[in-house]
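*Asks:* generate coordinates for the sequence data below:
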Amino acid sequence: MQYDIAAIVEGYAQGYFLMADERDRLSWYGSRDRTFIPLDERFRYPKSLQRVLNQERFTVAINRDFQAVVAGCADRETTWISPELEKIYWLLYQSGYAFSFETWQGDELAGGILGIVIGGAFIGESMFYRIPEGSKVAMVKLVERLRQRKFVFFDAQMMNPHLERFGAYRVKDEGYQVLLEQALQRACNLV
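*Replies:* Next up is the predicted model:
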């Protein structure tokens, strides 16, 4: 099957995101509000995670094993990442839009975050871990990277208790569209 990568990027640039349903049918979705991971002083994390960071048990990489991160994100009992969406992520990766932000412990992939970068927007699609704290360290290090690279926002799409621990907050669609427009005007690079 052929995919129009420009049309897919445009869908994300309009504030939509792709998800597969329980039958693996892929559709575009929108939301009345989005969840942002703060890139300012509101970002926080548990003190126990600071100890892990201080121990430097993990190294960080970008796109060292993109496909393994996608597979890790899809490997759960209920997933919105269908085989078709995995192919689309691969094409977005090859086109310079999809990235995996990874933590490693030696030669073992510890965890990672899968995201789409369009301008100054980082749109987090999913995250996973294989080694405890792997995805949490990835989150902290990714926020540091996004700050350094002057990204406008880190869109985590939907709120959950895990993200709340990092200071995640909701943005109504009207505000999201304003920030998205600002982000699209900025040329940021994750790498």
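*Asks:* from here on, just use CA atoms for contacts and neighbour counts.
*Replies:* Will do.
*Asks:* quick one: the strands in this protein?
*Replies:* 17-20, 26-29, 33-37, 59-62, 98-105, 108-118, 121-129, 153-157, 169-172 (DSSP state E).
*Asks:* show me what the longest one is packed up against.
*Replies:* Read that as strand 108-118. Here strand 108-118 touches helix 66-74, strand 98-105, strand 121-129, helix 134-148, going by 3 or more C-alpha pairs under 8 Å, 6 or more residues apart in numbering; DSSP states H and E.
*Asks:* which one of those lies closest to Y29?
*Replies:* Among those, strand 121-129 comes nearest to Y29, with 12.5 Å by C-alpha to C-alpha.
*Asks:* and the closest one, what does it pack onto?
*Replies:* With contacts taken as 3+ C-alpha pairs under 8 Å, 6+ apart, strand 121-129 sits against helix 66-74, strand 108-118, helix 134-148, strand 153-157, helix 173-184.
*Asks:* correct me if wrong: M139 contacts I113.
*Replies:* Yes: M139 lies in contact with I113 (C-alpha atoms under 8 Å); the separation is 7.5 Å.
*Asks:* just give the closest residue to M158, not the sequence neighbours.
*Replies:* T35 (5.2 Å; C-alpha to C-alpha, 6 or more residues apart in numbering).
*Asks:* residues in contact with the one you found?
*Replies:* Going by C-alpha atoms under 8 Å, 6 or more residues apart in numbering, T35 touches 155-159, 168-171.
*Asks:* centre-most residue in the protein?
*Replies:* Geometric centre of the chain, nearest residue: G124, 2.1 Å, by C-alpha atoms, centre = their mean.
*Asks:* another for comparison:
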Amino acid sequence: MQSDLTPDLLLRAYASGIFPMSEGRTDPEVFWVSPEKRGIFDVPGLHISKSLRKRLSQRQFDVRVDTAFDAVVSACADRHETWINTELQNLYGALAEAGHAHCIEIWQKNRLIGGVYGVALNAAFFGESMFSRETDASKLALVYLMDRLIAGGFTLFDTQFITPHLASLGAFEVSKPTYEQRLSQALARPADFYKLTEAHPSLQDVLQRSTQTS
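*Replies:* Have a look, this model is predicted:
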């Protein structure tokens, strides 16, 4: 099956409401998933706690966009349990080269400390995975990803599943029919991941965009 996987097939799968996974880093098999309950964020809809807002205001980090995509995916896969095998990593790399996969990177003193990546298709963004090597680094990446989605006109931020971590940030579950309706609406709309030209906008600008769009 995996020999038939192509970047185009992945895009068609996402457009149909399904996504690929593997049982582990070294497992060559890939299977398709279409859960009955789907995790999503509203756009806007990220909850920023007081502690996270404080960390954002300190700006002791740098935000970059799509400068180290392979490194972000590798970091996401570098854990005891992962669904990202080598073939999927290569396919996401091909989607990034084609402009359909993107990442937000959090750097500190030229060290990659956190990030998130996903697939963009019209006004839908399918969040795939994130990682953190320092406290709140993945949360910082989500803040700047959400800001970019707001600015770019995205209407669907798919998280696939819900975890306590994502729920604490504002993600919630919807039924498959509700998800499919939202997906159809998002696929019918244009969006631009690069409309926001500044990789690291100020916290004031981030909060203002969120308020104006909500």
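*Asks:* if we can go back for a sec, and which of the contacts of T35 of structure 1 is nearest Y29 of structure 1?
*Replies:* Q157 (10.5 Å).
*Asks:* before we move on, back to that, corresponding residue for the residue nearest to M158 of structure 1 in structure 2?
*Replies:* Alignment note: T35 of structure 1 maps to G39 in structure 2; criterion TM-score structural alignment.
*Asks:* what does E174 of structure 1 give?
*Replies:* With TM-score structural alignment defining the correspondence, E174 of structure 1 maps onto P177 in structure 2.
*Asks:* please apply the same query to E77 of structure 1.
*Replies:* Aligned partner of E77 of structure 1 by TM-score structural alignment: H80.
*Asks:* excluding chain neighbours, what is closest to the counterpart of G112 of structure 1 in structure 2?
*Replies:* Using TM-score structural alignment, the partner of G112 of structure 1 in structure 2 is G115. Excluding the flanking residues, the one nearest G115 of structure 2 by C-alpha to C-alpha, 6+ apart is E105, at 4.5 Å.
*Asks:* residues contacting that neighbour?
*Replies:* 63-68, 72, 112-116, 141.
*Asks:* in structure 1, what residue corresponds to it?
*Replies:* Match for E105 of structure 2 (TM-score structural alignment): E102.
*Asks:* count of residues packed around the aligned residue in structure 2 for G15 of structure 1?
*Replies:* By TM-score structural alignment, G15 of structure 1 lines up with G17 in structure 2. Here the number of neighbours of G17 of structure 2 (other C-alpha atoms under 10 Å) works out to 17.
*Asks:* my guess is G15 of structure 1 contacts G30, does it?
*Replies:* Yes: using C-alpha under 8 Å, G15 of structure 1 makes contact with G30 at a distance of 6.7 Å.
*Asks:* structure 1: matching residues for stretch 137-144 of structure 2?
*Replies:* Using TM-score structural alignment, stretch 137-144 of structure 2 pairs with 134-141 in structure 1.
*Asks:* how much space between the residue lying closest to G45 of structure 2 once chain neighbours are set aside and D70 of structure 2?
*Replies:* Leaving out its chain neighbours, the residue that sits closest to G45 of structure 2 by C-alpha to C-alpha, 6+ apart is G170, at 6.2 Å. Separation of G170 of structure 2 from D70 of structure 2 (C-alpha to C-alpha, to the nearest Å): 28 Å.
*Asks:* could you do R182 of structure 2 as well?
*Replies:* Distance from R182 of structure 2 to D70 of structure 2, by C-alpha to C-alpha: 30 Å.
*Asks:* and what of T86 of structure 2?
*Replies:* For T86 of structure 2, the distance to D70 of structure 2 - C-alpha to C-alpha - is 11 Å.
*Asks:* contacts only, for L184 of structure 1.
*Replies:* 13, 118-121.
*Asks:* what's the burial count for the residue nearest to F36 of structure 1 when sequence neighbours are not counted?
*Replies:* The spatially closest residue to F36 of structure 1, leaving aside those adjacent along the chain, is D155, at 4.6 Å (C-alpha to C-alpha, 6+ apart). If you count neighbours by other C-alpha under 10 Å, D155 of structure 1 ends up with 24.
*Asks:* what sits against the aligned residue in structure 2 for D155 of structure 1?
*Replies:* Taking TM-score structural alignment, D155 of structure 1 has D158 as its aligned residue in structure 2. Taking C-alpha under 8 Å, 6+ apart, we find D158 of structure 2 in contact with 38-41, 124-127.
*Asks:* out of those, who's the most crowded?
*Replies:* F125 (30 neighbours).
*Asks:* correct me if wrong: that one contacts V119.
*Replies:* Yes: counting by C-alpha under 8 Å, F125 of structure 2 does reach V119; the two are 5.7 Å apart.
*Asks:* end to end on stretch 148-167 of structure 1, go ahead and measure it.
*Replies:* 19 Å.
*Asks:* cool, stretch 98-118 of structure 2 as well?
*Replies:* Start-to-end, stretch 98-118 of structure 2 (C-alpha to C-alpha) is 13 Å.
*Asks:* buried ones in it?
*Replies:* Neighbour-count burial for stretch 98-118 of structure 2 flags 100-107, 112-118 (criterion: 16 or more other C-alpha atoms under 10 Å).
*Asks:* just how off-centre is stretch 59-67 of structure 2 within its chain?
*Replies:* Distance, stretch centre to chain centre, for stretch 59-67 of structure 2: 15 Å (C-alpha atoms, centre = their mean, to the nearest Å).
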